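> requesting a structural model of the entry that follows:
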Amino acid sequence: MIAVPAMTAAVVLGLDVGGSSVKYRLASADDSDRMPNALAEGSVTTPADDPVQGLAAIARQVTGENRLVAVTVAVPGLVDETSGTVRRSANLPALDGLPLGPDLAARLGVPVSVINDGRAAAVAEARWGAGAGANDVFTLALGTGIAGSHIVAGCVVDGAHGVAGELGHIVVEPDGMACRCGQKGCLETVVGAPALRRAWHAAGGSGSPKHLLAAYETGDERAQEVVERGAGALADAIVTLLALVDPGVIVIGGGLASAPHRIVERTTALVAERATFHHVPRILPARLGKWAGAVGTAAEARALSRRVPA
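Next up, the predicted model:
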């Protein structure tokens, strides 16, 4: 059920599209650079069929009687931000090649930008979350997939082709499970939410990754083995990141890294054990939790509204 604010104002909307849910944040289209406070916030099931129609319906419901002036959508995958086209999304193949920005803008009649979900979360955490005050922040979001982004001096380091930060597709188990990206043994196939669920069920557990982490808290040996494998794979990927990027701070967020932060804590300990010549920076749990992407998209939508006045 979507809660709609009982007011009429110029608003912007951020949509963080994940493999299972869409998190949204409706915010005022003011001129402030503060963190965009939520007029409405929540999550709904990711549209199963037509993504443009489904996201347009969500936007209309969330906006209510307010005047929508800009929308930003974050998606898991490679995005051409100039054209608003999703080049490839391993976790949402229905988006592959879709001109999501132009199509959604045509449906809603307002400017729409499309960005990578790791970038959205990273911007929010670097500006207002655990990375606030640091000059160099690399943020990871652990969920259905694993998104990453590097923020230096307040700017996203996208790389020459806009695809930097895809730590979820670093191979950590060369003979491992096939990944939707076409490789085998990517980090996502070990510590992404679906991967943890599969491993937990294979070990004799039941339920979601939340049940896995709850069992881990009680000392369940099966849960400890699954979490240890996942944290070990993540630690290996982070050690690689230290060698290649040398970030000043690493922030780990997303639903799988929420309190009590056991995956973050175990990963941090393993990074310290496995690092050799590397400088090990502070590795912090995200402050904004699973809502970082929604905050980041709302902030980007606010910036978009300034660039393209409604």
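> please make it C-alpha for all contacts and neighbour counts, starting now.
Will do.
> for A90, give its distance to A178.
Applying C-alpha to C-alpha, to the nearest Å, the value for A90 to A178 is 12 Å.
> these two: which is more packed in?
A90 (17 against 13; other C-alpha atoms under 10 Å).
> is it true that the more buried one touches V75?
No: if you go by C-alpha atoms under 8 Å, A90 and V75 don't touch, sitting 10.4 Å apart.
> check what contacts stretch 298-310 and list those residues.
Contacts of stretch 298-310 with the rest of the structure, by C-alpha atoms under 8 Å, 6 or more residues apart in numbering, involve 12-15, 25-30, 35-36, 69-72, 110-113, 124.
> revised request: answer the last question for stretch 270-289.
Residues from elsewhere that reach stretch 270-289 (C-alpha under 8 Å, 6+ apart): 124-125, 129-130, 231-232, 235-236, 238-239, 242-243, 246-255, 257-258, 261, 264, 268.
> of those, grab the buried ones for ChimeraX.
Remark: buried members of the contacts of stretch 270-289, expressed as a ChimeraX selection using 16 or more other C-alpha atoms under 10 Å:
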select :124,125,129,130,231,232,235,236,238,239,242,246,247,248,249,250,251,252,253,254,255,257,258,261,264,268
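> take the contacts of stretch 270-289 and keep only those in strands.
Among these, the ones falling in strands (DSSP state E) are V249, I250, V251, I252, G253.
> which residue ranges form the helices in the stretch 51-200 of the chain?
51-63, 100-108, 117-128, 188-191, 193-202 (DSSP state H, counting those that start in this stretch).
> sequence B follows; please return its structure for comparison with A:
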Amino acid sequence: MTLAAAPLLLGVDVGGTKVQVALARPDGTVVDRRTGPTRAADGAEQVVARAADLARQLLTARAGRLVAVGAVCPGVPGPDGVLLAPTIDGWEDLRFADALRQRLGRLVGPGVPVAVGNDVKAGAASEAASGALVGSRCGVYLNLGTGLALAVVVDGVVLCGAHGVAGEIAYQLVAPGTPGARDGRAPLEEAVSGRVLDDRAAAAAGRRTTGVEVLLGDDVALRESLEPALALLDLALVNACCLLDPDVVVVAGGLVRAGDVLLPRLRRALERGVPVPPVVVPAHRPYDAPLHGALLLAERALGEHAPAVLEEPA
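Next up is the predicted model:
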């Protein structure tokens, strides 16, 4: 038997706003990538189909053979559905790995592993492997994207918790007695997230704009319109750091585009409220750490299946 000429890993990141896919060599070196809109309103099956179409475009353009797949999404994907599923119709009942394998069809040969995981934890794993969390004894990966979540990394290992939902701060209560997870609500995320900041910014401006544009702009009144949401973010992060005692907070997601405003603010909040304040830095890959985390999932899955998957089929 001979080794395949060009074994490739596929990484898939299904986010709240966009779907990203990438091909990489087995050592993790990215060779090509594509991005498209999530279009969550189309439903779970169409979102997975869109991700598979992007992957097919990549594989068609590249000579080689798929040897492992890693895919990540919001929530906790499992064999019978997705716990804490995003607001995509049908996602809670989606068997993510099976659906993706089916949509990829013959591109995923017999024995090729398809590993799935949470997007924020995958992003944290990527930064712990080769990013801003390298060397951290206890680090927090804060994702400020369409939604809101964090992950905790201790000595290079991402903490999942007993049920895989560690770090899901979207579900923190913002006031006693308010509806929470049991009611299908994510109170903190409903009060502060990229989507919420965009909505607040547009409502205050009376026109189309984004939270990032307002934060980077010079209109003081517009920036003040975001203050109630940002104050809750400060509070949540301070409380998390008091509990965890991290040495670093790594910030990722689309709101990092306003990092010149947001990061100093978070530093000030932590300096005021945490006994030993952590360093606050942007992620090395602020906008695509989960995609690299998906490739890391594929790489690790390949390691568990090699050499059988790397050998050329007879």
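> just give the TM-score of the two.
Laid over one another, the chains give 0.84 as their TM-score (TM-score structural alignment, normalised by the length of structure 1), with 291 aligned residues with a C-alpha RMSD of 2.5 Å.
> circling back: show me which of the contacts of stretch 298-310 of structure 1 are buried.
Among those, those classed as buried by 16+ other C-alpha under 10 Å are 12-15, 25-29, 36, 69-72, 110-113, 124.
> residues contacting the nearest residue to L244 of structure 2 once chain neighbours are set aside?
Using C-alpha to C-alpha, 6 or more residues apart in numbering and skipping residues adjacent in sequence, the residue nearest L244 of structure 2 is C138, 7.7 Å away. When contacts are counted by C-alpha under 8 Å, 6+ apart, C138 of structure 2 touches V152, V153, V154, D155, L244, D245, P246, D247, V248.
> now check C138 of structure 2 against structure 1: what is it aligned to?
Matched by TM-score structural alignment, C138 of structure 2 corresponds to D136 in structure 1.
> ok, now how distant is that match from I238 of structure 1?
Using C-alpha to C-alpha, one obtains 15 Å as the distance from D136 of structure 1 to I238 of structure 1.
> and for V123 of structure 1?
From V123 of structure 1 across to I238 of structure 1, the span is 19 Å (C-alpha to C-alpha).
> how about V71 of structure 1?
Relative to I238 of structure 1, V71 of structure 1 is positioned 33 Å away (C-alpha to C-alpha).
> K184 of structure 1 too?
According to C-alpha to C-alpha, K184 of structure 1 and I238 of structure 1 sit 18 Å apart.
> which position in structure 2 aligns with N37 of structure 1?
With TM-score structural alignment as the criterion, N37 of structure 1 lines up with T29 in structure 2.
> sorry, slip of the keys, the one I care about is G14 of structure 1.
Using TM-score structural alignment, the partner of G14 of structure 1 in structure 2 is G11.
> what's the average distance of the helix or strand encompassing that match to structure 1?
Using DSSP states H and E, G11 of structure 2 sits in strand 7-14. Superposing on structure 1 places strand 7-14 of structure 2 at an average distance of 1.0 Å from its equivalents, by mean C-alpha distance after the TM-score superposition for structure 1.
> now do the contacts for the closest residue to S20 of structure 1 other than its chain neighbours.
In space, and not counting its chain neighbours, S20 of structure 1 is closest to T46: 5.4 Å by C-alpha to C-alpha, 6+ apart. T46 of structure 1 sits next to V17, G18, G19, S20, S21, V22, G54 when contact means C-alpha under 8 Å, 6+ apart.
> tell me the residue in structure 2 aligned with T46 of structure 1.
By TM-score structural alignment, T46 of structure 1 lines up with T38.
> and that match, how far from T17 of structure 2?
Note on T38 of structure 2: its distance to T17 of structure 2, by C-alpha to C-alpha, is 5 Å.
> could you do G36 of structure 2 as well?
Here the criterion is C-alpha to C-alpha. By it, G36 of structure 2 lies 9 Å from T17 of structure 2.
> and for G109 of structure 1, the neighbour number?
For G109 of structure 1, the count of nearby residues is 14 (other C-alpha under 10 Å).
> ok, I151 of structure 1 to G133 of structure 1 distance?
Separation of I151 of structure 1 from G133 of structure 1 (C-alpha to C-alpha): 12 Å.
> so if I had to pick from those two, which one is more boxed in?
More neighbours surround I151 than the other of I151 of structure 1 and G133, with 24 against 13 (other C-alpha under 10 Å).
> mind listing what G148 of structure 1 touches?
G118, R119, A122, F138, T139, L140, A141, G165, E166, L167, G168.
> burial count for the aligned residue in structure 2 for the last one?
In this case it means G168 of structure 1. Aligning on TM-score structural alignment places G168 of structure 1 opposite A170 in structure 2. Per other C-alpha under 10 Å, the neighbour tally for A170 of structure 2 reads 23.
> residue in structure 1 paired with P277 of structure 2?
Under the alignment (TM-score structural alignment), P277 of structure 2 pairs with V280 of structure 1.
> can you give me the neighbour number for its match?
Using other C-alpha under 10 Å, V280 of structure 1 has 20 other residues around it.
> for G145 of structure 2, same thing?
20.
> ok, the nearest residue in space to it that is not next to it in sequence - contacts?
Distance criterion C-alpha to C-alpha, 6+ apart; nearest residue to G145 of structure 2, sequence neighbours excluded, is G253 at 4.4 Å. By C-alpha under 8 Å, 6+ apart, the contact set of G253 of structure 2 is N143, L144, G145, T146, P286, Y287, D288.
> can I get those in TSV including distance to E299 of structure 2?
Formatted as TSV, the contacts of G253 of structure 2 follow (distance: C-alpha to C-alpha, whole Å):
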residue	distance to E299 of structure 2
N143	23
L144	26
G145	25
T146	27
P286	21
Y287	20
D288	17
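> re the thing from before, using JSON lines, lay out the helices of the stretch 51-200 of structure 1 together with distance to A310 of structure 1.
Formatted as JSON lines, these follow (distance: least, C-alpha to C-alpha, whole Å):
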{"stretch": "helix 51-63", "distance to A310 of structure 1": "15"}
{"stretch": "helix 100-108", "distance to A310 of structure 1": "12"}
{"stretch": "helix 117-128", "distance to A310 of structure 1": "23"}
{"stretch": "helix 188-191", "distance to A310 of structure 1": "39"}
{"stretch": "helix 193-202", "distance to A310 of structure 1": "39"}
